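Student: Please find the sequence and the predicted model below.
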Amino acid sequence: MTPFVKMHGLGNDFVIMDGRRSPLGITPARAAAIADRRHGVGCDQLIVLEPAADGTPGEPGAFMRILNPDGSEAGACGNATRCVAHLLFGEAGADRATIRTVSGLLPATRGADGRITVDMGPPRLDWQSVPLAFPADTLHLPLSRGPVADPAACSMGNPHATFFVPALDALPLAAIGPSLEHDPIFPERANIGFVQAIAPDHLRLAVWERGAGLTLACGSGACAALVNAHRRGLAARRATVALPGGELVIEWRETDGHVLMTGPVATAFTGALDLDGYPA
């Protein structure tokens, strides 16, 4: 039996498994089966910890592999990073850790209030890095669907497009999200954010996540929302981003261009799986 921890950040939930000592044999089909909410454990992403190729002296660390419910791999996940950091803090009795991903290094720290801050690095704003299928102004993409149009785009380790809307509650998110995710302008698909700017320091956000659909929260999506809103003159460099599952504080630091995400984590339960009972 293979142990796992079920955790969430603002309702964005994860099954976290530790493969640092020996490979777990998690295939795309097996990841999708574990993530299934009827026949598996159920989660927005399956997280597999693997050995880090290198480490930061004096800090705990691990490589974090992120698998979507459809079995595809994601490059970054802010809420999952906070959850993994919490586990690493507990193992080492530390308040700092560095999590490695396919998109780069994510340093994390724990504050006195127990909330965890992750340095998500600088956003990538050129069209090649999002990536887009052709050269375009990432501040104003030629993209529309139903009631939404003219998004801004960036990469936070994974591709994001952010639409700005006057009333978030009126949008048919489940109807337009899938086709926007798969629009030909995004060769690797994209996470689609919908933002209502309440004030320069307060944004409301809903996200259709690539490979996962609507989720209660999306950490990298909140980072992209703040970055794109600031680029459009709709937000300051620091704001509270309210998602269906709760609030994150996002700061686009002026000194070095890095994006910082701060929020809580929670452990739902622990368990163990017979991986041989899932598709190979």
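Tutor: Cool, the structure landed. Source: prediction; values computed, not measured. Numbering: from 1, shown residues only.
Student: going forward, measure contacts between C-alpha atoms and count neighbours the same way
Tutor: Noted.
Student: What's the local residue count around residue 6?
Tutor: Residues lying near residue 6 (other CA atoms under 10 Å) number 21.
Student: same thing with the one 4 residues further on?
Tutor: Residue neighbour count, defined by other CA under 10 Å, stands at 22 for residue 10.
Student: Show me where the stretch 151-280 of the chain has its strands.
Tutor: Secondary structure of the stretch 151-280 of the chain (DSSP state E, counting those that start in this stretch): strands at 152-155, 159-164, 191-199, 202-209, 213-214, 238-243, 246-252, 259-263, 266-273.
Student: who's in contact with the third one?
Tutor: In this structure, residues lying in contact with strand 191-199 by CA atoms under 8 Å, 6 or more residues apart in numbering are 158-168, 177, 180-181, 203-210, 221, 225, 229, 234-235.
Student: Narrow the residues you listed to just the buried residues.
Tutor: Among the contacts of strand 191-199, those classed as buried by 16 or more other CA atoms under 10 Å are 158-165, 168, 177, 180-181, 203-210, 221, 225, 229, 234-235.
Student: and residue 94, what element?
Tutor: Element membership of residue 94, judged by DSSP states H and E, is empty: it is in no helix or strand.
Student: Helices of this protein, start to end?
Tutor: Secondary structure of the chain (DSSP state H): helices located at 28-35, 78-92, 173-181, 219-231.
Student: Would you mind finding the most buried of these?
Tutor: Ranked by mean neighbour count, the helices of the chain are led by helix 219-231 with a mean of 27 (mean count of other CA atoms under 10 Å).
Student: That one relative to strand 159-164, how many degrees between them?
Tutor: For helix 219-231 against strand 159-164, the angle between stretch directions is 50 degrees (axes from the mean of the first three to the mean of the last three CA atoms, to 10 degrees).
Student: From the chain's centroid, how far away is helix 219-231?
Tutor: 12 Å (CA atoms, centre = their mean, to the nearest Å).
Student: Next one for the comparison:
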Amino acid sequence: MKFTKMQGIGNDYVYVNCFEETVEDPSWAARFVSDRHFGIGSDGLILICPSEKADFEMRMYNADGSRGEMCGNGIRCVGKYVYDKGLTDKRSITVETLAGVKSLDLTVENGQVSEVTVDMGQPGILADRLPVILGKGEVPADPEGRLIRQPIQVQGKTYYFTAVSMGNPHIVLYVDDPYAIDLEAVGPSFENHSYFPERTNTEFVRVLDRNHVEMRVWERGAGETWACGTGACAVAVSSAMNGLTGREVTVKLRGGDLEINWDEKTDHVFMTGPAVTVFEGEIDLR
């Protein structure tokens, strides 16, 4: 199988052109290629496929083999791949995902894509539309039915989360220092908490000022990653809802920065960031 390794601010995936290649068992393949000791090494596997609804389809699998609805850093790299490889000559394309069809605007420099802006759509912020089941007697903390500063018990400690869906589930927690958190120890307890029947992505956030925040992320099915595009969008929405920032914010992650704009007129979230090709290769999946 021919593949391309790509990354968006450190969130790395193995990409396969399924116009030319066939992956019989993508869940198994994702586990195999993601292994950083015996495989290629990545946060997961992304298949670029034909689509009847859009210009292309992105099928995304986490490192544990589970299918993901959406990946913000991953979809930016899809945009770079299809343009740089000559699968399209358009600078505005659409990509089908399990979270719906997303629109991408490509910034081209010297014949190659350097940056991509993705219309991530409307965020899910109402409790009755989120995959969250609260404990007995718990009610949404916000009169509008949003899960803002909702208490949660994890490993004997009370935290407060804001829940946002960007096509996949996120909870955002504000802390004094994200890098003081033992993510390997606490991350799985959030991901697999009984409140979240589909598991959840968890962002630990410090607000720097009205225009800048920093975050670490524990991703569902992947563990800590250097970046999470949907997570950065969820953080921007959560921070605006909590009155901590404006609607335009720079989100600083381990791998770099993303520019997020929660547009007031359309209610859509726009994410802008880089996309980078790391290397290409061929691997035997037998």
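Tutor: Good, I have the coordinates. Please read these numbers as outputs of a predicted model, since none were measured by experiment.
Student: TM-score for the pair, please.
Tutor: TM-score for the superposed pair, counting by TM-score structural alignment, normalised by the length of the first structure: 0.92. Supporting figures: 270 aligned residues with a CA RMSD of 1.6 Å.
Student: one step back: which among the strands of the stretch 151-280 of the first structure is found nearest to residue 98 of the first structure?
Tutor: Residue 98 of the first structure lies closest to strand 259-263 among the strands of the stretch 151-280 of the first structure, at 13.9 Å (CA to CA).
Student: Mind giving me the packing neighbours of the closest one?
Tutor: Strand 259-263 of the first structure is packed against strand 116-119, helix 219-231, strand 246-252, with contacts defined by 3 or more CA pairs under 8 Å, 6 or more residues apart in numbering; DSSP states H and E.
Student: residues in the second structure aligned with stretch 253-273 of the first structure?
Tutor: Aligned by TM-score structural alignment, stretch 253-273 of the first structure falls on residues 263-283 of the second structure.
Student: rewinding a little: reformat the helices of the first structure as JSON lines; add distance to residue 277 of the first structure.
Tutor: As requested, the helices of the first structure are exported to JSON lines (distance: least, CA to CA, whole Å):
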{"stretch": "helix 28-35", "distance to residue 277 of the first structure": "9"}
{"stretch": "helix 78-92", "distance to residue 277 of the first structure": "25"}
{"stretch": "helix 173-181", "distance to residue 277 of the first structure": "31"}
{"stretch": "helix 219-231", "distance to residue 277 of the first structure": "32"}
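Student: closest one to residue 101 of the first structure among the ones you listed?
Tutor: Ranking the helices of the first structure by proximity to residue 101 of the first structure (CA to CA) places helix 78-92 first, at 9.4 Å.
Student: Show me what the closest one is packed up against.
Tutor: Using 3+ CA pairs under 8 Å, 6+ apart: helix 78-92 of the first structure touches strand 2-9, strand 12-18, strand 61-67, strand 96-101, strand 104-110, strand 116-119, helix 219-231.
Student: And for the second one, what's in contact with it?
Tutor: When you say that, I think you mean strand 12-18 of the first structure. 2-8, 35, 41-50, 79-80, 84, 215-218, 245.
Student: Can you list the buried residues in that strand?
Tutor: 12-18.
Student: Now do the contacts for residue 49 of the first structure.
Tutor: Shown in contact with residue 49 of the first structure (CA under 8 Å, 6+ apart): 16-20, 62-65.
Student: Let me know how buried the closest residue in space to residue 97 of the second structure that isn't next to it in sequence is, in neighbour terms.
Tutor: Using CA to CA, 6 or more residues apart in numbering and skipping residues adjacent in sequence, the residue nearest residue 97 of the second structure is residue 58, 5.5 Å away. Residue 58 of the second structure has 23 neighbours, counted by other CA under 10 Å.
Student: which one in the first structure is aligned with residue 68 of the second structure?
Tutor: In the first structure, the residue paired with residue 68 of the second structure is residue 74, using TM-score structural alignment.
Student: How much space separates its match from residue 247 of the first structure?
Tutor: Remark: distance between residue 74 of the first structure and residue 247 of the first structure (CA to CA, to the nearest Å) = 22 Å.
Student: thinking again about what came up before, I'd like the helices and strands packed on helix 78-92 of the first structure laid out as CSV, including distance to residue 188 of the first structure.
Tutor: Listed next are those as CSV, based on distance: least, CA to CA, whole Å:
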stretch, distance to residue 188 of the first structure
strand 2-9, 25
strand 12-18, 22
strand 61-67, 15
strand 96-101, 17
strand 104-110, 18
strand 116-119, 24
helix 219-231, 16
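Student: To residue 151 of the first structure, which of these lies closest?
Tutor: helix 219-231 (8.8 Å).
Student: list the helices and strands that closest one packs on?
Tutor: helix 78-92, strand 152-155, strand 159-164, strand 191-199, strand 202-209, strand 238-243, strand 246-252, strand 259-263.
Student: still on that earlier bit, residue 45 of the first structure versus the match of residue 68 of the second structure, what's the distance?
Tutor: Counting by CA to CA, the gap from residue 74 of the first structure to residue 45 of the first structure is 9 Å.
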